[in-house]
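1. predicted coordinates and the sequence they were generated for:
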Amino acid sequence: MRTGNEPVTARSALRLRFWLSLWGLVWSGAGAAAFALAARPGWAAACAAVTVLAAVDLAVVLHRIHQGPHYQPGRDVPPYEPPATKP
């Protein structure tokens, strides 16, 4: 929802989120493998869970990046009125 006070040149942080997800995926995968080799099943499972979360986040980010830019109203479109609150 457009409120009128957001920056005109606001950009999405999807590319940053992509790189952070990739970084988390690599390190948590390496941690899961290292803990599995060190016979620490609890820590290996925790790292594997973080690996799965990072992979899901990476898939969502890639999907949104491939969707491309969405319509944003220009300067000539007035901001939406905020919803009225009940007293």
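-> That came through fine.
2. CA only for contacts and neighbour counts going forward, please
-> Noted.
3. mind listing the helices for the protein?
-> Shown for the chain, the helices assigned by DSSP state H span residues 14-37, 41-67.
4. of those helices, give the one that comes closest to residue 3.
-> helix 14-37 (21.7 Å; Cα to Cα).
5. give me the angle between the closest one and helix 41-67.
-> Computed with axes from the mean of the first three to the mean of the last three Cα atoms, to 10 degrees, the direction of helix 14-37 lies at 160 degrees from that of helix 41-67.
6. which parts of helix 14-37 are buried?
-> Of the residues in helix 14-37, those buried by neighbour count under the rule 16 or more other Cα atoms under 10 Å are 18, 21-22, 24-25, 28-33, 35-36.
7. against that first model, consider the following:
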Amino acid sequence: MRTGSEPATARSPLRMRLWLSVWGMAWAAFGLAAFLVAGRVGWATACGVLLLVALTDCCLVVRHIRQGPHYQPGRDIPPYEPDEASRDDRKP
């Protein structure tokens, strides 16, 4: 529900999340390679799983960025109250 108190300059954190995901992928790939060289299979597996999670997150963030901005009401549209039917449903 729109309350009217949203900041006019609100920005999506998707770009920051993208770079954090890339940073996580780099460290997970480094950890995977280092632990494989050291013969630590358990830690290498953990880094591999972390790498897959970061890669999935990166793909989702890129997808959301490519979808573009979604409609948000501007400053000229006042806040609105919920309709009466939904308000009546909440009463015990």
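-> Sure thing, it's come through. These numbers were taken from a predicted model, which means no experiment stands behind them.
8. on that earlier part again, ok, the buried residues of helix 14-37 of structure 1 vs residue 72 of structure 1, which is closest?
-> Looking across the buried residues of helix 14-37 of structure 1 and measuring by Cα to Cα, the closest to residue 72 of structure 1 is residue 18, at 22.6 Å.
9. residue 59 is in contact with that closest one, correct?
-> No. Residue 18 of structure 1 is beyond contact range of residue 59, at 9.1 Å (criterion: Cα atoms under 8 Å).
10. if we can go back for a sec, make a markdown table out of the helices of structure 1 and add distance to residue 86 of structure 1.
-> What follows is those, written out as a markdown table (distance: least, Cα to Cα, whole Å):
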| stretch | distance to residue 86 of structure 1 |
| --- | --- |
| helix 14-37 | 36 |
| helix 41-67 | 36 |
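11. for those, which one sits closest to residue 5 of structure 1?
-> When the helices of structure 1 are ranked by proximity to residue 5 of structure 1 (Cα to Cα), helix 14-37 comes first, at 21.5 Å.
12. and the closest one, what other elements does it pack with?
-> Counting contacts by 3 or more Cα pairs under 8 Å, 6 or more residues apart in numbering; DSSP states H and E, helix 14-37 of structure 1 is packed against helix 41-67.
13. rewinding a little: out of the buried residues of helix 14-37 of structure 1, which comes closest to residue 12 of structure 1?
-> Among these, residue 18 lies closest to residue 12 of structure 1 (Cα to Cα), at 11.4 Å.
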